[in-house]
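A.B. asks: Mind looking at a prediction? Sequence and model below.
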Amino acid sequence: MLLLEHDAKAALEARGVPVPAGAWFEAGDAPPALPCMIKAQVPAGGRGKAGGIRRAETAQQADTHRAAIVGLTIGGHRVLGCRAEAVIENGHEVYLGFTLDAAAGKVRVMLSEAGGIDVEDAGDAMHHALAAPAPHALAAAVDGLAEALPDDLQAAARDAGRIIGKTFLDLDALLLEINPLMLLPDGGWVAADVRLAIDTDALPRQPDLAALLEARPQAYGDALFKRHQGYDLIVIDPKGEVGLVTTGAGLSMKLIDEMTEQGVRPYNFCDIRSGQMRGDPARLIGAFQVMARAPRLKAVLVNIFAGVTDLGEFAELLLTALKAVPELEAPIVARLAGNGQERAAAILTGSGVTLEQNLDRAVALVSNHARQGADA
């Protein structure tokens, strides 16, 4: 998952990476420096081109910019807050990035003199290398790539690569981009903008990252849900019409694609991992509580293809969970296939849950509910 820039910089600064002086910026706050940049905090790229990054020369201008930025939607995310930070003058902008390359089993290291908001157009100016996930290997990769930079930039780029590469590994990161990395005339450098994607499965080894997430639940709701509930439920469309309670990431994605192709808007992705419920309805209750807050929900599809799971037991848990969340009023369509499906059918008879063993027909049923609700 992608951290907000403000939190990413806090994580990097704690590990010795220089970043511009900055602070979370609320109405009436004094900027940490003037001039300053007012920057939208949202887990998405393209903030500058979307009007989410603005320069302020005065405190009044900073507050005006903050008011204009909060509430914007950038990359599908509503801006909930801003960071104000000192302007870094007279630096040379380059791009430095590290990302896991799963196919190669290594880290892909990227360096380009064409840093800044137009880095997507770098083309052949973006230089790549693959390296083993070890500090010395990443540093060596940056050393080699830095040879493509002007002579006066190479030393600072190599020093930044050594420190930032080690930080990438220390954080168990999936992606760490510094764009721009400001190389300064005195040979120093500053991570002027940061894009950091973390592995949520590594949070038990990263207590400070876990604390950042807990401190900002509005920004990291999906990750916190998994951290506390033990499974993935991700809201993919806040205006979605169909809630999904499914097991298996691949099948869940397939359902989302099918509904989208039919013009129906799924509300969420879900991999509830029914085999780990162990007779406890808590996972189902948590999912239904999330769906009950969806403003345009018209139906819920429960799709469990069972192996280890006993569907008779699951059906009992399903009814218990629905009773525990009476505010969920959308019709429920269940497709339960596999171990214990006959007992599940008997348990659900007369419950108000529509049982449909054919997946295509189950999808058609919830799609019809969504369309009828939209027409009402």
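C.D. replies: Received it, and whenever you're ready, just let me know what you need.

A.B. asks: okay, CA-based contacts and neighbour counts for the rest of this
C.D. replies: Fine.

A.B. asks: Would you map the strands across the stretch 51-200 of the chain?
C.D. replies: Remark: strands assigned in the stretch 51-200 of the chain by DSSP state E, counting those that start in this stretch are 53-56, 73-74, 77-78, 81-86, 92-101, 106-112, 126-131, 173-183, 189-191, 194-198.

A.B. asks: Out of those strands, which one sits most buried?
C.D. replies: Of all the strands of the stretch 51-200 of the chain, strand 81-86 carries the top mean neighbour count, a mean of 25, counting by mean count of other Cα atoms under 10 Å.

A.B. asks: what distance separates it from the centre of its chain?
C.D. replies: 21 Å (Cα atoms, centre = their mean, to the nearest Å).

A.B. asks: cool, and stretch 103-121?
C.D. replies: For stretch 103-121, the distance to the chain centre is 20 Å (Cα atoms, centre = their mean).

A.B. asks: how long is it from one end to the other?
C.D. replies: Start-to-end span of stretch 103-121 (Cα to Cα, to the nearest Å) is 25 Å.

A.B. asks: What lies in contact with it?
C.D. replies: 46, 48-49, 93-101, 122, 125-133, 138, 141-142, 145-146, 149, 179-181 (Cα atoms under 8 Å, 6 or more residues apart in numbering).

A.B. asks: quick revisit: would you mind giving the strands of the stretch 51-200 of the chain as a markdown table with distance to residue 368 added?
C.D. replies: Converted to a markdown table, the strands of the stretch 51-200 of the chain look like this (distance: least, Cα to Cα, whole Å):
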| stretch | distance to residue 368 |
| --- | --- |
| strand 53-56 | 43 |
| strand 73-74 | 30 |
| strand 77-78 | 29 |
| strand 81-86 | 39 |
| strand 92-101 | 42 |
| strand 106-112 | 46 |
| strand 126-131 | 49 |
| strand 173-183 | 40 |
| strand 189-191 | 51 |
| strand 194-198 | 38 |
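
A.B. asks: Got another one to weigh against that:
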Amino acid sequence: MQLLEHEAKSLAAAVGLPVPDGRVAGDPAEAEHVARELGGRVVVKAQVPAGERGKAGGVCTADDPTQASAAAAELLGRRVGRHVPTSVLVERHVPHVREVYVAVTVDGRARSAALLLGAHGGVDVEDDPSRISVVPVPVASGLRPWHVWNAAHDQPDLPASLVERLVPVAEAAYRLFTERRAVLVELNPVLVTEAGDVVAADVRVVPEDALTAPAADDPSARAAKEYGFDFVTLDPAARVGLVSTGAGGSLLLVDLLTGAGAPPINFCDIRSGGMRGSTDRLVCVLRELRRFDHLACLAVNVFAGITDITEFTRLLVRAVEIEPPTVPLIVRVEGNGAEDARRLLDAAGLTYVRSLEDLVDAVAATVRNEPAA
């Protein structure tokens, strides 16, 4: 779903984002050679198209070339998440005094981009979404310095001197986001050195077409394409089935659920605006998700700015009657007509929550309480 880190960093450097010096290595001997060229302490990182590599054991530090070779040998011979790396990125270690979070993604509700800013970065940043400020970025203006300052207003731990350093970082991230037609550009962490310089230690870029191109061996994706929506199987052994709309918002929910210990089986963009009164897409996705043996919960997250969310909810209720779920279903609807939609959910006996954070918490709790298949 995303570019490899070294690919993303090459694009980032091209738009002026500061990244550590480094090079890709395909075997331990090459990793040793790169480490010797860089000199000093290095970081060796498995190159796989997935986040949270640190938690999965995909990142090692090495004090000398010999250790870098050994780290590469270990990483190239092990599974990192669902992937086995065929290369590693060897980078110069950057001493730092703090980490922050910067990202640009799609805001489906505002029909624009959104800047995400957090005073703290690293592997656990998504465990608490309330720590991240979200500021819409209108297409007409693009990202401007005041968007960064507005986001920083809700981050009292960010001093003004650091915000000034983050403005060009955010602007470059937005430029990369628009030029590459991405649904996500994430810099996490952005390292802050003792001298006050900032360096993007990790860069994630998810192009739009990466979310909409079905794998040849993914029957669920092919079925979804027949009905005009997007379904990508992420982890068939996971336990959460996802029904959502908007590529950026759906991707954000994937990350939030994964951070909460409830990674989803799939990515889904149901494209609610094109349903035109038909339950076909919803029935299709509910039917396809039932095929996964470990399914323990269904999460529905749909928002609409122009589309009447009440109409979507009527279709959801009807689809559930046609294809009744065999596991708990938790719904979050937001947008035009949301209160009427929630009354429909009440009448149908369907469980709903009001906020994205509540949805993530409820799904994670359900998965913990449901026995594994």
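C.D. replies: Ah, there it is. None of these values were measured; they are calculated from a predicted model.

A.B. asks: Mind checking how well the two chains overlap by TM-score?
C.D. replies: Once superposed, the chains reach a TM-score of 0.56 (TM-score structural alignment, normalised by the length of structure 2), with 235 aligned residues with a Cα RMSD of 3.1 Å.

A.B. asks: about what we covered before: and the strands of the stretch 51-200 of structure 1: which comes nearest residue 19 of structure 1?
C.D. replies: strand 189-191 (5.0 Å; Cα to Cα).

A.B. asks: Residue 165 of structure 2 -> structure 1?
C.D. replies: The alignment partner of residue 165 of structure 2 in structure 1, by TM-score structural alignment, is residue 156.

A.B. asks: isn't residue 366 of structure 1 right up against residue 242?
C.D. replies: Yes. Counting by Cα atoms under 8 Å, residue 242 is a contact partner of residue 366 of structure 1 at 7.0 Å.

A.B. asks: who has more neighbours, these two?
C.D. replies: Higher neighbour count among residue 366 of structure 1 and residue 242: residue 242, with 30 against 24, using other Cα atoms under 10 Å.

A.B. asks: quick one: residue 27 of structure 2 from residue 214 of structure 2, how far?
C.D. replies: 31 Å.

A.B. asks: ok, now residue 179 of structure 2?
C.D. replies: Separation of residue 179 of structure 2 from residue 214 of structure 2 (Cα to Cα) stands at 23 Å.

A.B. asks: And those two? Which one has more around it.
C.D. replies: Set residue 179 of structure 2 next to residue 214 and count neighbours by other Cα under 10 Å: residue 214 wins out with 20 against 10.

A.B. asks: I'd like to know how far the more buried one sits from residue 223 of structure 2.
C.D. replies: Applying Cα to Cα, the value for residue 214 of structure 2 to residue 223 of structure 2 is 10 Å.

A.B. asks: Residue 15 of structure 2 now?
C.D. replies: 38 Å.

A.B. asks: cool, and residue 24 of structure 2?
C.D. replies: 37 Å.

A.B. asks: cool, residue 22 of structure 2 as well?
C.D. replies: For residue 22 of structure 2 relative to residue 223 of structure 2 (Cα to Cα), the value is 42 Å.

A.B. asks: Equivalent analysis for residue 191 of structure 2, please.
C.D. replies: 43 Å.

A.B. asks: again with residue 363 of structure 2
C.D. replies: 26 Å.

A.B. asks: Between the two, which has more neighbouring residues?
C.D. replies: Neighbour totals were compared for residue 363 of structure 2 and residue 223, and residue 363 leads with 26 against 18 (other Cα under 10 Å).

A.B. asks: The more buried one corresponds to which position in structure 1?
C.D. replies: So residue 363 of structure 2 corresponds to nothing, using TM-score structural alignment.

A.B. asks: Enumerate every residue touching residue 363 of structure 2.
C.D. replies: 240, 257, 262, 297, 298, 299, 330.

A.B. asks: Likewise for residue 336 of structure 1?
C.D. replies: Neighbouring residues of residue 336 of structure 1 by Cα under 8 Å, 6+ apart: 302, 303, 304, 305, 306, 311, 344, 355, 356, 357.
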